[in-house]
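A.B. asks: Next come a sequence and a model predicted from it.
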Amino acid sequence: MAPLILHALEKRFGPGAPAVRDLSLTVRDGRFLALLGPSGCGKTTVLRMIAGFEQPTDGSILLGERLLADAATMVPPERRNMAMVFQSYALWPHMTVAENVGYPLKVRKVDRERARQKVCEALAAVRLEAYADRRPAALSGGQRQRVALARCLVTEPDVVLLDEPLANLDRHLRQEMEETFREFHARSGATMIYVTHDQSEAMALATDVAVMSEGRLLQMASPEEIYARPEGLVVGGLVGQGSILSLRLPPGSGRLLDWPRLRDAFQGTEEGLMPADVLVRPQDVVLDATGLAARVTSSFFEGERYALRLELANGQSLRAFSRQPVRAGDTTSVVLASGWRL
């Protein structure tokens, strides 16, 4: 297999700003990429261009050295060896589970016995062997999603495209299906591209996360890198539950800031300080009598801990966690163990 390469991709649907602009990224063979961003940021448009449902206005899409699309060329979807899982599952209601899974093989005129074997293997991979003769209407939402995955698996695609496939499921089924997706990725070895606006899904599933906003790619990195070292205010605000503080720091402070540097930023009055946006994660906010004065504006018990919203003396707010009971209206003090300059 080969990497999927998007080069300077642009898509316009009319006058005004393009839906996707100057987007370049490479998805290495066998990776699981999550396209993450708010509604309307262009991530589904990117997915549809990869699938062959939309043609780029500019730029190109390649699978290895094979050109799939540019402004003048368009390989049709059925010749791209890709499979797509839709939010609505897109199952044929009059067909059984086995018939739905085997339909792509029927279209490709695969030998009947070979097709039966591949359908059995695909259903086994998603733990639905016992449901082969049922119709989609007799299945739960999670089971229908597994049928859609099995239908992908049966064709041995180079790339699997998933358009917010968990959006219609409740929280319990979402967690169950996340595990199914991880197993599917490990078993199939296919390159997977997953569109979502839910950052927890992206972090839990993907090997790489690409954050988009207003049609542009802002940052692409591993989930750990995106979380620990986001590039800019938009990425910092989209990923995790951090608080963004407006501080003044001396030039050359670096990007990873420890408590002494952060404490000085609140207390310092010397000349030459520069305004800076600093991301502080809740787990790095420590209740400590030696720290900055803060007032608890809200406290919610989450089962294992309290989720707090704090207001500092300068009016800025912080998120924090506490194992001990803390009530709204309490006064406390906090130490900021670390922060990241955006």
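C.D. replies: Received it, and whenever you're ready, just let me know what you need.

A.B. asks: When you work out contacts or count neighbours from here on, use the C-alpha atoms and nothing else.
C.D. replies: Will do.

A.B. asks: show me what contacts the closest residue to Val285 other than its chain neighbours?
C.D. replies: Counting by C-alpha to C-alpha, 6 or more residues apart in numbering, Leu336 is the residue found nearest to Val285 once chain neighbours are left out, at 4.8 Å. If a contact means C-alpha atoms under 8 Å, 6 or more residues apart in numbering, then Leu336 has Asp258, Trp259, Leu262, Arg263, Val280, Asp284, Val285, Val286 as its contacts.

A.B. asks: which SSE is the residue nearest to Ile5 when sequence neighbours are not counted in?
C.D. replies: The shortest distance from Ile5 to any residue that is not its chain neighbour, by C-alpha to C-alpha, 6+ apart, is 4.5 Å, and that residue is Thr26. In this structure, Thr26 is located in strand 20-27 according to DSSP states H and E.

A.B. asks: helices or strands next to that strand in the packing?
C.D. replies: With contacts taken as 3 or more C-alpha pairs under 8 Å, 6 or more residues apart in numbering; DSSP states H and E, strand 20-27 sits against strand 4-11, strand 216-221.

A.B. asks: winner for burial among these?
C.D. replies: Mean neighbours per residue, mean count of other C-alpha atoms under 10 Å, is largest over the helices and strands packed on strand 20-27 for strand 4-11, with a mean of 22.

A.B. asks: Tell me what angle that strand forms with strand 20-27.
C.D. replies: Using axes from the mean of the first three to the mean of the last three C-alpha atoms, to 10 degrees, the direction of strand 4-11 lies 180 degrees away from that of strand 20-27.

A.B. asks: Tell me the spacing between the residue nearest to Ile5 and Asp208.
C.D. replies: 11 Å (C-alpha to C-alpha, to the nearest Å).

A.B. asks: neighbour-wise, which of the two wins?
C.D. replies: Asp208 (23 against 16; other C-alpha atoms under 10 Å).

A.B. asks: gap between that one and Ile193?
C.D. replies: Summarising the geometry, the distance separating Asp208 from Ile193, computed by C-alpha to C-alpha, is 10 Å.

A.B. asks: adding another structure so you can compare the two:
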Amino acid sequence: MAIKYKWLAAKLREQLPDYAARGQHQLPTEAELASRYKVSRQTVRQALAQLTQEGLIEKRQGSGSFLTGRLRSFDQNIVSILISSDSDYTYPTFLYHLRHELQRKNFMLRVHITDNDIAKERSILSELLSDPPRVLIVEPVKSTLPNPNLDLYRTLLRNQCHIVFLRHSYPQLNKIVCVGEDNLSGSRMLTEHLLAQGHTSLGALFYADDLSGSERYQGMIESLRDNGLPLPDASVRWFHTFELQQLIQKRDTDFIKKAIQESFSSCTAILCHNDLIAYELIRALHMSSDPRLSEITVVSFDHSYLCRTSQPSFLSLSHREHELEQKLTETALAPLKGLPANSSNLDWIFQP
């Protein structure tokens, strides 16, 4: 009996990747397995119990046994992520919670830092091609610009690497699953909030290299248009990756000071791309010699610690707690379980 159940467990273990590749996430019933392999139901139960103990399958009450997506070899249960940073702004917190969600499913996270640099992205992808991960989460690099690395992504796909984009997909690869953010609606919410407070002279400071900047700009100007207000081209400013890196690394706020001087002096409220920009903008406004500038209302995205520690604090939209990390984990692991993975857009909400 012992030899038989171990033999059956080994046979099933070998077949689990094939089940997932066929999109079959549920194992045959105990009766079907017993008939197929000419063994007793007791032997089947023991074999399934062995695979459950190894974390390769899970039993669901009244439903049978299902794939978890894990494989027996530890180094095959790793999810890789390409991301611009692991130490700046909200990235450490995000990676901490993503790692926690994956560990709950018995997967590990391997982080590759791009610094939002196309050459570094290509170098990392080239290395990954030698041993493609089962799952690769990708935060696109400079997503508003043409990208020369799409050939490597297509090669990874041909090598059975499941790719999930984080926040955006490259336009040329828009059929790949993406866990995104509903930036148009979020920006509309902030704009409508400011208009309800009586603001009509709005400015903005958005990220030029990232599609989220374009989407947040679009939501703002569509809201102004729908409310019969002029489009504020002169008071919309854009920053680039180099300026953002200078801000983070050297606390260089020249681009923010220049925006205030050239575009924001007549504004009563400003939409910022994220809390880091909003925090530094508020500091610059309050350090100005013009007391009127300190009265400008600033709103933002991400609801990080910066919106609470700023003096004064400012309104910032958020997602539901840990929603991004949970949705990303679910989407990344779905194909390994033989389940369909679908794109999604997370709502922005007002955080109490």
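C.D. replies: Ah, there it is. Keep in mind the model is a prediction, meaning the values are calculated, not measured.

A.B. asks: Fetch the TM-score of the aligned pair.
C.D. replies: These two chains, once laid on top of each other, score a TM-score of 0.29 by TM-score structural alignment, normalised by the length of structure 1; 172 aligned residues with a C-alpha RMSD of 7.0 Å.

A.B. asks: one step back: which stretch among the helices and strands packed on strand 20-27 of structure 1 comes nearest Val160 of structure 1?
C.D. replies: Shortest distance between Val160 of structure 1 and those, using C-alpha to C-alpha, is found for strand 4-11: 11.5 Å.

A.B. asks: so where do the strands sit in the stretch 101-250 of structure 2?
C.D. replies: Using DSSP state E, counting those that start in this stretch, the strands found in the stretch 101-250 of structure 2 span residues 108-113, 135-138, 162-167, 178-181, 202-207, 236-239.

A.B. asks: Reformat these as JSON lines; add distance to Ala21 of structure 2 and mean neighbour count.
C.D. replies: JSON lines is the format used below for these (distance: least, C-alpha to C-alpha, whole Å; neighbours: other C-alpha atoms under 10 Å):
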{"stretch": "strand 108-113", "distance to Ala21 of structure 2": "21", "mean neighbour count": "17"}
{"stretch": "strand 135-138", "distance to Ala21 of structure 2": "13", "mean neighbour count": "23"}
{"stretch": "strand 162-167", "distance to Ala21 of structure 2": "11", "mean neighbour count": "23"}
{"stretch": "strand 178-181", "distance to Ala21 of structure 2": "20", "mean neighbour count": "22"}
{"stretch": "strand 202-207", "distance to Ala21 of structure 2": "39", "mean neighbour count": "24"}
{"stretch": "strand 236-239", "distance to Ala21 of structure 2": "43", "mean neighbour count": "19"}
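
A.B. asks: related to what we said a few turns ago, same list, the helices and strands packed on strand 20-27 of structure 1, but as TSV with distance to Arg151 of structure 1 please.
C.D. replies: Below are these laid out as TSV (distance: least, C-alpha to C-alpha, whole Å):
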stretch	distance to Arg151 of structure 1
strand 4-11	22
strand 216-221	29
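
A.B. asks: Of all the ones you listed, which one comes closest to Ser317 of structure 1?
C.D. replies: Of those, the one closest to Ser317 of structure 1 (C-alpha to C-alpha) turns out to be strand 216-221, at 25.6 Å.

A.B. asks: by contact count, what packs against the helix or strand following the closest one?
C.D. replies: Beyond strand 216-221 of structure 1 on the C-terminal side, the first helix or strand identified by DSSP H and E is helix 223-228. Counting contacts by 3+ C-alpha pairs under 8 Å, 6+ apart, the secondary-structure elements packed against helix 223-228 of structure 1 are strand 208-213.

A.B. asks: quick check: angle from the strand it packs on to strand 216-221?
C.D. replies: 160 degrees.

A.B. asks: Which elements pack onto strand 208-213 of structure 1?
C.D. replies: Packing contacts for strand 208-213 of structure 1, counted by 3+ C-alpha pairs under 8 Å, 6+ apart, involve strand 32-36, strand 216-221, helix 223-228.

A.B. asks: ok, now with 6 Å
C.D. replies: Strand 208-213 of structure 1 sits against strand 32-36, strand 216-221, with contacts defined as 3 or more C-alpha pairs under 6 Å, 6 or more residues apart in numbering; DSSP states H and E.

A.B. asks: circling back: please enumerate the shared neighbours of Asp208 and Ile193 of structure 1.
C.D. replies: Jointly contacting Asp208 of structure 1 and Ile193 under the rule C-alpha atoms under 6 Å, 6 or more residues apart in numbering are Leu33.

A.B. asks: Quick check: the gap between the residue nearest to Val285 of structure 1 and Arg144 of structure 1.
C.D. replies: When C-alpha to C-alpha is applied, the distance between Leu336 of structure 1 and Arg144 of structure 1 equals 46 Å.

A.B. asks: Surely Leu312 of structure 1 is in contact with Leu292?
C.D. replies: No: assessed by C-alpha atoms under 6 Å, Leu312 of structure 1 is found out of contact with Leu292, at 7.4 Å.

A.B. asks: OK, contacts around Tyr194 of structure 1?
C.D. replies: Ala34, Leu35, Leu162 are the contacts of Tyr194 of structure 1 under C-alpha under 6 Å, 6+ apart.

A.B. asks: how does it look with 7 Å?
C.D. replies: Leu33, Ala34, Leu35, Leu161, Leu162, Asp163 (C-alpha atoms under 7 Å, 6 or more residues apart in numbering).

A.B. asks: quick one on the thing from earlier: nearest to Ile50 of structure 1, of the helices and strands packed on strand 20-27 of structure 1?
C.D. replies: Each of these was scored for nearness to Ile50 of structure 1 using C-alpha to C-alpha, and the closest is strand 4-11 (8.6 Å).

A.B. asks: Would you mind pulling up the elements that that closest one packs against?
C.D. replies: Where contact means 3 or more C-alpha pairs under 7 Å, 6 or more residues apart in numbering; DSSP states H and E, strand 4-11 of structure 1 is packed against strand 20-27, strand 58-63.

A.B. asks: Redo those as TSV? Include distance to Lys106 of structure 1.
C.D. replies: Output for these, formatted as TSV (distance: least, C-alpha to C-alpha, whole Å):
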stretch	distance to Lys106 of structure 1
strand 20-27	30
strand 58-63	25
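
A.B. asks: Which of these sits closest to Asn100 of structure 1?
C.D. replies: Distance to Asn100 of structure 1, taken as C-alpha to C-alpha, is lowest for strand 58-63 among these, at 27.6 Å.

A.B. asks: who touches that closest one?
C.D. replies: 2-11, 67-71.

A.B. asks: among the residues you listed, which two are most distant?
C.D. replies: Spatial extent of the contacts of strand 58-63 of structure 1 (C-alpha to C-alpha) is set by the pair Ala2 and Lys11 at 24.1 Å.

A.B. asks: So what's the residue count around Gln175 of structure 1?
C.D. replies: When neighbours are defined as other C-alpha under 10 Å, Gln175 of structure 1 has 14 of them.

A.B. asks: Quickly find the element holding it.
C.D. replies: Assigned by DSSP H and E, Gln175 of structure 1 belongs to helix 171-188.
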